[in-house]
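A.B. asks: no sequence for this one, just the structure:
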């Protein structure tokens, strides 16, 4: 499995889902996948420690995918080795009354990671060119100038939103935030099986909502708008990866590899120790060792 290259899943526009599999069908045991993931996530955690000490970069992980694509469990497994202070996870739901008083990017700006830290957006600003595009009536809650009805949405509206998102991501990357975007690509059949599992397992019933079936009816629309959004926003400074996600354990491994692949481009290192400290390090040690207990 070590020959699986995350670059194979990196999106170069134009993006077509037909060109990206939902399952690699690689014969590898779950134990082997877990072992390799364990090794990679340790490397990522070590890089985060250096990044924290360096205090120049932050990392934003954007996770998108259809319902049941495995975002929550992936976050739990990939970032398992992290110091808790090093990563923050944000699950963006329906905008609150306060959030709707600002532009759609505002709540994402204020959740951006500090230098030295990771932030994971479990769903993200891309909901505003995905869910909102499938359900354009949602735009009316934003109280946008000139849009009183769905029919008022101009022809170039969505392209303008792509431009705004690209500008947002370019701005934050130029100021030290590394942006890595991951689309968990599952098949419609795999989603059906996972929804059935939520109904069949009592311990998973709470995860199911009848609205999941309503959104499933709009599968083709979501796929079309994912293609459009990813095609328009996969940039060298903020790339998209289309990760095969029918096999959850393989998806976690591929995501970890993609993150490591991006981070290894940077020369993260601890800051140099002050010359005076280095020259007197033995003096400081003796002083501490000779303290009265």
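C.D. replies: Now that the structure is in, tell me what you want to look at. Remember, predicted model here, so these are calculated numbers, not experimental data. Numbers count the residues shown, from 1 in each chain.

A.B. asks: every contact and neighbour count from this point should use C-alpha atoms.
C.D. replies: Fine.

A.B. asks: contacts for the longest helix belonging to the chain?
C.D. replies: The longest helix of the chain (DSSP state H) is helix 30-54. With Cα atoms under 8 Å, 6 or more residues apart in numbering as the contact definition, helix 30-54 has outside contacts at 57-58, 78-83, 86, 115-118, 249-250, 252-253, 256-257, 259-260, 263, 268-271.

A.B. asks: residue 46: neighbouring residues, count only.
C.D. replies: For residue 46, the count of nearby residues is 15 (other Cα atoms under 10 Å).

A.B. asks: quick one: it and residue 240, what's the gap?
C.D. replies: According to Cα to Cα, to the nearest Å, residue 46 and residue 240 sit 24 Å apart.

A.B. asks: let's bring in a second model and compare:
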């Protein structure tokens, strides 16, 4: 099986998602890959127990991807060896009426893992600059001062959101949360096959 290096998947510059690969050839059988996943999952589970005992850091796994990309399957398979007391998964759907009474990052902030725990965000705070950018009318439900119509949602508005998200991530990292970000990219054809 090919050796996979994390740095091969690091995004270090602005990219167009259409240009990114949607699969990775590991040059191995499915059974070998599944066997390796079990070994790595057990190692992660053991590391989680150590981290839980030390209670100094938290880990946040941010998993983003298109519908049918496999976010739920990834969570189920990778984290099945974890002690359930040390892991909390949150699946962020459409904001609830209570969540809409707060700023858009509030629901993510209150879902952060405590020190010693792993947190998983299935869909993430990035939805607030992805989905809402495609459908800016959703911003209107947030009842933001100074945003009275879709026309008020300007490039400056989005730049401010990007800055707020970066500040949010810096704040939690500065306070002991190790953040990992994953985007599961699938082709339009594969997505169509999975939907049919």
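C.D. replies: Great, that's in hand. The structure presented is a predicted model; accordingly, all values stated were derived computationally and were not measured.

A.B. asks: before we move on, the earlier item: show me just the buried residues among the contacts of helix 30-54 of structure 1.
C.D. replies: With burial judged by 16 or more other Cα atoms under 10 Å, the buried subset of the contacts of helix 30-54 of structure 1 is 57-58, 78-79, 81-82, 86, 115-118, 249-250, 252-253, 256-257, 259-260, 263, 268.

A.B. asks: which residue ranges of structure 2 form helices?
C.D. replies: Going by DSSP H, structure 2 shows helices at 30-54, 71-78, 97-100, 106-109, 127-134, 155-174, 188-195.

A.B. asks: quick one: the last one to structure 1 mean distance?
C.D. replies: In other words, helix 188-195 of structure 2. Helix 188-195 of structure 2 differs from its equivalent in structure 1 by a mean of 0.4 Å after superposition (mean Cα distance after the TM-score superposition for structure 1).

A.B. asks: could you check how far that helix is from the centre of its chain?
C.D. replies: The gap between where helix 188-195 of structure 2 is centred and where its chain is centred comes out at 21 Å by Cα atoms, centre = their mean, to the nearest Å.

A.B. asks: for the longest one, same thing?
C.D. replies: Taking the mean C-alpha point of helix 30-54 of structure 2 and that of its whole chain, the gap between them comes to 19 Å (Cα atoms, centre = their mean).

A.B. asks: angle of it against helix 71-78?
C.D. replies: Relative orientation of helix 30-54 of structure 2 versus helix 71-78 (axes from the mean of the first three to the mean of the last three Cα atoms, to 10 degrees): 80 degrees.

A.B. asks: how big's the offset between helix 30-54 of structure 2 and structure 1?
C.D. replies: Mean deviation for helix 30-54 of structure 2: 0.8 Å (mean Cα distance after the TM-score superposition for structure 1).

A.B. asks: and the residue of structure 2 most remote from its centre, what is it in contact with?
C.D. replies: Taking Cα atoms, centre = their mean as the measure, the residue most remote from the mean C-alpha position of structure 2 is residue 148, 30.0 Å away. Listed by Cα under 8 Å, 6+ apart, the contact partners of residue 148 of structure 2 are residue 140.

A.B. asks: for the one 10 residues further on, same thing?
C.D. replies: Residue 158 of structure 2 makes contacts with residue 129, as judged by Cα under 8 Å, 6+ apart.

A.B. asks: ok, now with 10 Å
C.D. replies: Contacts for residue 158 of structure 2 (Cα atoms under 10 Å, 6 or more residues apart in numbering) come out as 128-129, 132-133, 164.

A.B. asks: looking at these, which one is closest to residue 185 of structure 2?
C.D. replies: Closest approach between the contacts of residue 158 of structure 2 and residue 185 of structure 2, by Cα to Cα: residue 129, at 17.4 Å.

A.B. asks: would you mind giving the helices of structure 2 as TSV with distance to residue 90 of structure 2 added?
C.D. replies: Below are the helices of structure 2 laid out as TSV (distance: least, Cα to Cα, whole Å):
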stretch	distance to residue 90 of structure 2
helix 30-54	18
helix 71-78	11
helix 97-100	14
helix 106-109	9
helix 127-134	14
helix 155-174	17
helix 188-195	23
